[in-house]
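Peer 1: pasting the structure only:
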């Protein structure tokens, strides 16, 4: 697990209940995690363009009005300084087309949202434990399996 005293996660989702559920799960993790929640893709792009803070990891909902998670992912990957920013696509769907599109557009990881608090917490902890500087995304390790 990361030992940084300020491990920053950005989570972008248009659903206030999902944002709060994620916040509660993140706060229950036994480590210092700073969570920045954003309600749409434009907010995420704006904060990435105007740091601090700078995220160590981004969780990004796929289905949002306006800029979708795919739109934001494409925008982020076009910026050279953010090519290595770990992005986890986070959605209720486990549709193979969405998974394949996420991988093709440059996401590092894919997690299906869980309505179970223990499973949500476990998926966040798993993503935090990954050494993203060494992680090489492949179709075999792309999808989180609880």
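Peer 2: Okay, I see it. Computed from a prediction, not measured in an experiment: that's the story for all the values here. Numbers count the residues shown, from 1 in each chain.
Peer 1: drop to CA atoms for contacts and neighbour counts, all remaining ones
Peer 2: OK.
Peer 1: what helix or strand does the spatially most central residue of the chain sit in?
Peer 2: Of all residues in the chain, the one closest to the mean position by C-alpha atoms, centre = their mean is residue 59, 1.3 Å from it. In this structure, residue 59 sits in strand 57-61 according to DSSP states H and E.
Peer 1: another structure for you, compare them:
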């Protein structure tokens, strides 16, 4: 059965090579039509995003602690640019610091995900986040719906 479904464009910016590999494997195992692009740091991500030939992603998973340009700096730049207002930004971090959660909420992230410790949990979290009705989710965004608890 052929489908004309456009691929879900997903970006991940994460400096940890293992985390990028596990994320990529989890996406592959979900067997969704997607286009996944990986970045090692925020500087490379932002250079890619501002390229006018680049088609915007549906969702961007953004690690907070990266070299050159961290996730919070990227988030601020993304939300300051009208071209990216429709892009859903999922903070994807090992941090569960209240200040990180608060800062990213204030700066306009759509959801905060604490990185799961196991692969099956990672697959479940990614699947749930990719299947969120973002229009509904962001219209009722509050601190309780922002932090994605596992």
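Peer 2: Yes, it's here. Worth saying up front: this structure is predicted, and the values here are computed from it rather than measured.
Peer 1: quick one on the thing from earlier: mind giving me the packing neighbours of the strand holding residue 59 of the first structure?
Peer 2: Of the remaining helices and strands, those touching strand 57-61 of the first structure by 3 or more C-alpha pairs under 8 Å, 6 or more residues apart in numbering; DSSP states H and E are strand 7-12, strand 87-91.
Peer 1: what's the match for the residue nearest to the centre of the first structure in the second structure?
Peer 2: With TM-score structural alignment defining the correspondence, residue 59 of the first structure maps onto residue 61 in the second structure.
Peer 1: sorry, back to before: give me whichever of the helices and strands packed on strand 57-61 of the first structure is most buried.
Peer 2: Across these, averaging neighbours per residue (mean count of other C-alpha atoms under 10 Å) puts strand 87-91 on top, at a mean of 25.
Peer 1: where do the helices sit along the second structure?
Peer 2: For the second structure, the helices defined by DSSP state H cover 17-29, 42-49, 71-80, 98-106, 119-130, 134-139, 143-146.
Peer 1: can I get these in TSV including distance to residue 8 of the second structure and mean neighbour count?
Peer 2: Output for the helices of the second structure, formatted as TSV (distance: least, C-alpha to C-alpha, whole Å; neighbours: other C-alpha atoms under 10 Å):
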stretch	distance to residue 8 of the second structure	mean neighbour count
helix 17-29	11	15
helix 42-49	16	18
helix 71-80	19	18
helix 98-106	24	15
helix 119-130	9	16
helix 134-139	13	13
helix 143-146	22	15
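Peer 1: the residue nearest to the centre of the first structure against residue 73, yeah?
Peer 2: No. Using C-alpha atoms under 8 Å, residue 59 of the first structure is not in contact with residue 73; the gap is 10.6 Å.
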